[in-house]
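Undergrad: give me the fold of what follows.
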Amino acid sequence: MGDKANTRIGAAGRAATADQPSSIRNVVLVGHSGSGKTTLVEALALTAGAVNRAGRVEDGTTLSDHDEIEHRQQRSVQLSLVPLEWGGCKINLLDAPGYADFTGELRAGLRAADAALFVVSAAQEADAVPGSTRLIWEECAAVGMPRAIVVTHLDTARTDFERLTRVCGEIFGGDDPDAVLPLYLPVLGPESPDGHAPATGLVGLLTRKIFDYSTGERKEKEPDDTQAPLIEEARNRLIEGIIAESEDETLMDRYLGGEDIDLKTLVADLEKAVARGTFHPVLAAAPAAPGGSQGLGTVELLDLVTRGFPTPLERPVPEVTTPHGTPRPALTCDPEGPLAAEVVKTASDPYVGRISLVRVFSGTLRPDDTVHVSGHGLADRGHEDHDVDERVGALFAPFGKQQRQMNHCVAGDLACVAKLSHAETGDTLSAKDDPLLIAPWSMPDPLLPLAIEARSKADEDKLSQGLARLAAEDPTMRLEQNQDTHQVVLWCLGEAHRDVALERLRSRYGVQVDAIPHKVALRETFAAPATARGRHVKQSGGHGQFAICDIQVEPLPPGSGIEFVDKVVGGAVPRQFIPSVEKGVRAQAARGVAAGNPLVDIRVTLVDGKAHSVDSSDAAFQTAGALALREAAANAPVSLLEPVAEVQVLVPDEYVGPVMSDLSGRRGRVVGTDQAGPGRTLVRADVPEIEIDRYAVDLRSLSHGTGRFSRTFVRHEPMPPHIADKVRKENQPTSGR
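TA: Below is the predicted model:
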């Protein structure tokens, strides 16, 4: 069956095309970095006949050869699609990055999928399920997404499948650990001299059959007399777990009464419970042995995906409106319905150009269609909203470096679309005469700033276009042109995300940039009243320049801005020049008077001055006003004001103490804590922004990947004198300039 599938997929460079949503399964693989997701995808592709025994496609490349950055970094950094065929179904496997910095790619995978496969490594220590994986499980549970668990690395020494499944039940099952149970148990081979007994097969708990993979080919056999008793306890627990989720309320009584429930009924109830998302089976998998065509557990896993995971027909279509927000009736997954598709990922290919990975929720997408592009509400991150018509280019399915053409993409399926010049991640594709907008999914906020500058003049000329392309690919990145600090800032999710952004700028778009220290937007204000005279008198032949103004400066409450008051009497400053003085004062305030930061929260009163009938002018009084403000700053203490953010940190209860202590060490003031669900606490604190530049990285380390935070600017406050002195020294011009 696998060889036939390979022929159909690869023939004439075309991909298998699904004609009905009922024959499609969309599955995202989720797990911590290093858990073995990509290796598992390759093993499944081998079992399905999509790659040869060396793990290579027809052109000699492997499925993981498509991204050079991933090769250099030795980890997945983007969502990848691998379509397979098994059991008469098209399976779209979405391999999501496991590292927390690429949560945006993971969220895109969750949006495109109808079920999730959580990959857990048996090589982990006692805390076998990282905190970040637990958070994703909770996200899936909140939307009712069906989930199963696959234990990998069974060929690693010191693995304990029984212990690991028990841990998974406790962590993922919550109040109902019997909703997370194994369907198979590994069969261990002969013990090696180091005490390691590798898994060579699986025991099917429901069928009581042994599936032997020791030769690289799956063979079915009966258990021997020593094996049969060992599986009964696990089998009974599994049956009870399945019956507890059954819609037949009489089944449990019949089972407890001694009736032997037939296998067909148990399998049917299991598949329904998995598709509903109320039961989460645990399976085991390992790569194929050298020369083998099937990895351990891959057949069982593919069978579960095709028989237990839901079709797109069983999952609700996201809410849709018109592009202007008018509600529309709910759509269904109908190939004949109105076209509603969503760009879940955007990438660039040096030969093809922009490539959009699209999930079709309703209708059918065809090459050369003209569609309407609507979206997507991320203007604050450098992504413009779209409301344009575009022509769809070729449709294809990626397979390693290959691009296999598709004739069409029906509701429920996934396809790549070439050369959509306007569409970005999160945008909606719909019929041009019936434009729609799909409600966007939640995107993580980028909270790690990266200030950059072009390395050369040639790089500066290409920087703007390179940043625009980078932003189009990655909606989790925010591009900021800071008007106060005059810095170009990329806001990222973490250090790995930052490194990938810099690498993409260099390798894909030919732009060399340097990272520079990030500056926060400070302010200045007077700490005490002051008086000063601004005198601008010059004579150099012909008309001279003459303007004198006397001012008083006093501090105002925070948030008052700049207030200008005219109290000149007797015409000492002619009326037509008073606005000139104000203009000069405000211009100097914008430039700052101490460390080059805008001056705020003061009242400037013009009390006196002098003018000349010939030499006074608008420009002269502007200069005199600016000089007066600078002179006043020299006669009074000037405070530096730093921005303060309200930080909300959500962490498990066991990390509340360390988080509060850490925030206090950042000059933060904890203003309260709130219970935020079982075992979670929300810590609220006011913290100077200069202290939380790297908090996205530090919190992840402090909470072992389980903490999240948000930040919102609330006000400016005076900076402590010792820190203010340091900032002033850093901003002093060096000699010779």
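Undergrad: contacts, neighbours, all on C-alpha from now
TA: OK.
Undergrad: give me the most central residue, the chain.
TA: Residue closest to the mean C-alpha point of the chain, counted by C-alpha atoms, centre = their mean, is G104 at 2.0 Å.
Undergrad: show me what the strand or helix carrying that residue is packed up against.
TA: For G104, the host element (DSSP states H and E) is helix 103-112. Identification of packing neighbours for helix 103-112 by 3 or more C-alpha pairs under 8 Å, 6 or more residues apart in numbering; DSSP states H and E yields strand 24-30, strand 340-349.
Undergrad: want to throw those strands into TSV with distance to T226?
TA: Putting the helices and strands packed on helix 103-112 into TSV (distance: least, C-alpha to C-alpha, whole Å) gives the following:
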stretch	distance to T226
strand 24-30	36
strand 340-349	51
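Undergrad: ok, which of these comes nearest T306?
TA: Nearest to T306 among the helices and strands packed on helix 103-112 is strand 24-30 (6.8 Å), distances taken as C-alpha to C-alpha.
Undergrad: for stretch 158-168, which positions count as buried?
TA: R158, T159, F161, L164, T165, R166, V167, C168 (16 or more other C-alpha atoms under 10 Å).
Undergrad: the residue nearest to the centre of the chain reaches M443, doesn't it?
TA: Yes. Contact criterion C-alpha atoms under 8 Å: G104 and M443 qualify, at 6.3 Å.
Undergrad: another for comparison:
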Amino acid sequence: MSGKGTQDSSRGSGRGGIDLRRAGGSSVSVALEPEKIRNVALVGRSGGGKTLLTEALLAATGAITRMGSIEAGSTVSDSDPSEIHQQRSVTLSVLPLEVGDYKVNLLDTPGFADFVGDLRAGLRAADAALFVVSAVDGVDDATTALWAECERIGLPRAVVISRIDHPRASYEPVLAACQEAFGPAVLPLYEPIRTAGAITGVVGLLSGNVSDYSAGAGDPSQRPAITAERTASEAARAALIEGIIAESEDETLMDRYLAGDEIAPATLIADLEIAVARGSFYPVLATSAETGVGLTELIEMLTRGFPSPVERAGPTVTDLTGRTLGPLACDPDGPLVGEVVRTTIDSFLGRVCLVRLFSGTLREDSVVHIGGRGLTDRGHQDHDSDDRVTHLQSPLGSTLRPVRLCIAGDICALTRLTDAETGDTVSDRESPVLVQPWEMPEPLMPVAVQGAAHGDEDALAKNLGKVAAVDPTLRVERNPETHQLVLWCMGEAHAEVVLDRLRGQGVKLQTVDVITPLRETFARPASARGRYVKQSGGHGQFGICEIEVEPLDRGAGFEFVNKVVGGAVPGHYVGSVEKGVRAQMQRGVSAGFPVVDIRVTLVGGKAHSVDSSDAAFQAAGALALREAAAASTIQLLEPVSAVTITVPDSYVGTVMTDLSTRRGHLTGTAAVGEEHSEVTAEMPDAELLRYAIDLRALTAGSGRFARTYLRHEPVPATVAATATHA
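TA: Presented below is the predicted three-dimensional model:
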């Protein structure tokens, strides 16, 4: 991987065998060997230059004829402020490169934190991750968090420092920042060289050869490094060799190196490739999408440096009963097992499902089993169905190109499926299986919506189901207490995209304030009489009951006690009184919120031999509770959640200070991992409505939190004064 003239390895034929001048065309070749497939997720913050770099790679390999020629919605630069409104900025896109007999599926992941669901989908479909770090902006906390996300699942990684020719670029400081943030195993394979102040090429640290791009785009010319270039790169070369040897399984290499032996480049490259595939060594490359500097070396890294699907273990697979099956091999002749990693709905094509195939071969017109499990809490019911693959496509961004088959290790798009959703398993109809789903992030920002007019409610419900079906990070809830339709989103940007999708389908809607579901309780004991007596000629209504109400401890619930003596309230009407009390508790007695944590004791009453009825005593019970509330003091209770906040150590003080402004109660802090802390607190739910947004702003996108309902507590008087029910 360090320059032409290197020996072949088990992964490929060296850069000399890669033809970057393949003519683009409308035909789409089909990958026939999993060993020649590479699935690489492009990861990085918004503004790092992923989109521009992707287009440069596509143009260099002939997939597109020129920069900026990908279809609308796929050509916006990551640095464009309007990126959030563009398709590729908020969803996972697959952009295949054909390099000789290799196929490289680039999975362009969103750079916004709100779309971590699509990021995780991309990581699930990928066998390696390429971090794109701008030489202008460097590494931020959000990028470090993304690195940890990949580290958690053991995904091989490399780093490309982009925009190295920008006037404000700082290659060396950014490289040092990457090493500080990601670890000492982050080492460059090439270093940029300058001629008359401009970056004109890169020098291979192992080969000592210079790739000279000064003549313009295309394959660079090769020449040996001059003395000054060798001297300038000597320290980096020594660090690279020592880093590779430290990862080598050959324990004699270090002794030989320290003794002054020259280690053959082929030996170092072979050990390097093994360490990269193992996920313990992370090469760094430098590129410029505008001038093409470093693109040839990056393409070589994509094809030779990263592992093929055959070298990566597949996900856990079970049968429909939940029994775990044996290891899943990436074999085109094996059982069919694939996973839907992204779903969109097209007005002409219906559902378009992006599928990563882990085993078997998928052919057009075959019948497959579609199975889904595990997201019932987000409105995705478990389902099993059979469907016919009528259209098999190869995606290039949002452009779909027909192909005849898709083999294990590759990625394809299926259209016009009936029920498939993101996270579903595609398998053989005769032997259906389920792939263990990846971890979905929990949406923590609520947005309440309603139809703009009463007649718009049906259209909202119908189209919201379609939007939720393709977005597993969205949770739709009809709150049973406030009766609001609440969309739980990942953040403000995610909410905006969801609302835009609904409006794009012709839905007229509006957002309203989210109502926190409060409770009511009695602050002190009270007694009351409920009298429901009506006489309008003929059969009347008669029911009188006397009750005593007293508050209970928080969380105690409701108790009903009968202490009637002498049959003042006949036994068969006692239950009617309780039913009326419970109904009134549900409706509330002050602000319209349910009443909790009280004991109601029936102590007396009166009945009529003719006019008394179940309905009369239910009404009397409800009236009695309202009268008791008027004679007592009603205390509003608000939900309080236990919150766990994970942030870099540098933001702990900021987060703790912010908690105090949110009526939060700090319960502890603890170190978790390197340079990260976990802050635990108790916080009212009303203060958490926008916390997903605010925490991200406080921590430069690096903080995350989880919440669990704890209990209800009294609402402060200043807050209670403004509390009303929907």
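Undergrad: TM-score of the superposition?
TA: Overlay of the two chains. TM-score (TM-score structural alignment, normalised by the length of structure 2): 0.93; 704 aligned residues with a C-alpha RMSD of 2.1 Å.
Undergrad: tell me what the longest helix seen in structure 2 is packed against?
TA: Secondary structure of structure 2 per DSSP state H: the longest helix is helix 227-247. Contacts defined by 3+ C-alpha pairs under 8 Å, 6+ apart place helix 227-247 of structure 2 against strand 186-188, helix 252-258, helix 265-278.
Undergrad: the last one vs structure 1, average offset?
TA: Overlaying structure 1 shows helix 265-278 of structure 2 at a mean distance of 2.1 Å from the equivalent residues (mean C-alpha distance after the TM-score superposition for structure 1).
Undergrad: so that helix matches what in structure 1?
TA: Aligned using TM-score structural alignment, helix 265-278 of structure 2 spans residues 263-276 in structure 1.
Undergrad: can you list the neighbours in contact with stretch 588-597 of structure 2?
TA: By C-alpha atoms under 8 Å, 6 or more residues apart in numbering, the surrounding residues in contact with stretch 588-597 of structure 2 are 481, 517-521, 551-558, 585-587, 625-626, 629, 634, 723-725.
Undergrad: about what we covered before: what's the mean distance for the longest helix of structure 2 versus structure 1?
TA: Helix 227-247 of structure 2 sits 2.3 Å off on average (mean C-alpha distance after the TM-score superposition for structure 1).
Undergrad: what angle sits between that helix and helix 265-278?
TA: In terms of direction (axes from the mean of the first three to the mean of the last three C-alpha atoms, to 10 degrees), helix 227-247 of structure 2 departs from helix 265-278 by 50 degrees.
Undergrad: so what touches helix 227-247 of structure 2?
TA: In contact with helix 227-247 of structure 2 (C-alpha under 8 Å, 6+ apart) are residues 185, 187-189, 191, 193, 203, 205-206, 208, 253-254, 268, 271-272, 275, 280-281.
Undergrad: kindly recompute the last result at 7 Å.
TA: Contact with helix 227-247 of structure 2 is made by A185, L187, P188, L205, L206, L253, M254, L268, D271, L272, A275, as judged by C-alpha atoms under 7 Å, 6 or more residues apart in numbering.
Undergrad: now swap in stretch 680-689 of structure 1 and tell me
TA: Under C-alpha under 7 Å, 6+ apart, the answer for stretch 680-689 of structure 1 is 642-653, 666-676.
Undergrad: ranges for the strands of the stretch 51-200 of structure 1?
TA: 80-86, 89-95, 115-121, 147-152, 180-182, 184-188, 199-204 (DSSP state E, counting those that start in this stretch).
Undergrad: next: the stretch 451-600 of structure 2.
TA: 475-478, 485-489, 509-512, 519-522, 526-534, 541-551, 558-562, 598-606.
Undergrad: quick one, which of the contacts of stretch 680-689 of structure 1 are buried?
TA: Of the contacts of stretch 680-689 of structure 1, these count as buried by 16+ other C-alpha under 10 Å: 642-652, 666, 668-670, 673.
Undergrad: max pairwise distance over those: which two?
TA: The widest separation within those (C-alpha to C-alpha) is 30.5 Å, between E642 and P652.
Undergrad: residue in structure 1 matching A41 of structure 2?
TA: With TM-score structural alignment as the criterion, A41 of structure 2 matches V28.
Undergrad: contact partners for that match?
TA: V28 of structure 1 makes contact with L93, L94, D95, A96, G109, L110, A113, A115, A116, L117, according to C-alpha under 7 Å, 6+ apart.
Undergrad: list just the nearest of those to T38 of structure 1.
TA: Nearest to T38 of structure 1 out of the contacts of V28 of structure 1 is D95 (C-alpha to C-alpha; 6.6 Å).
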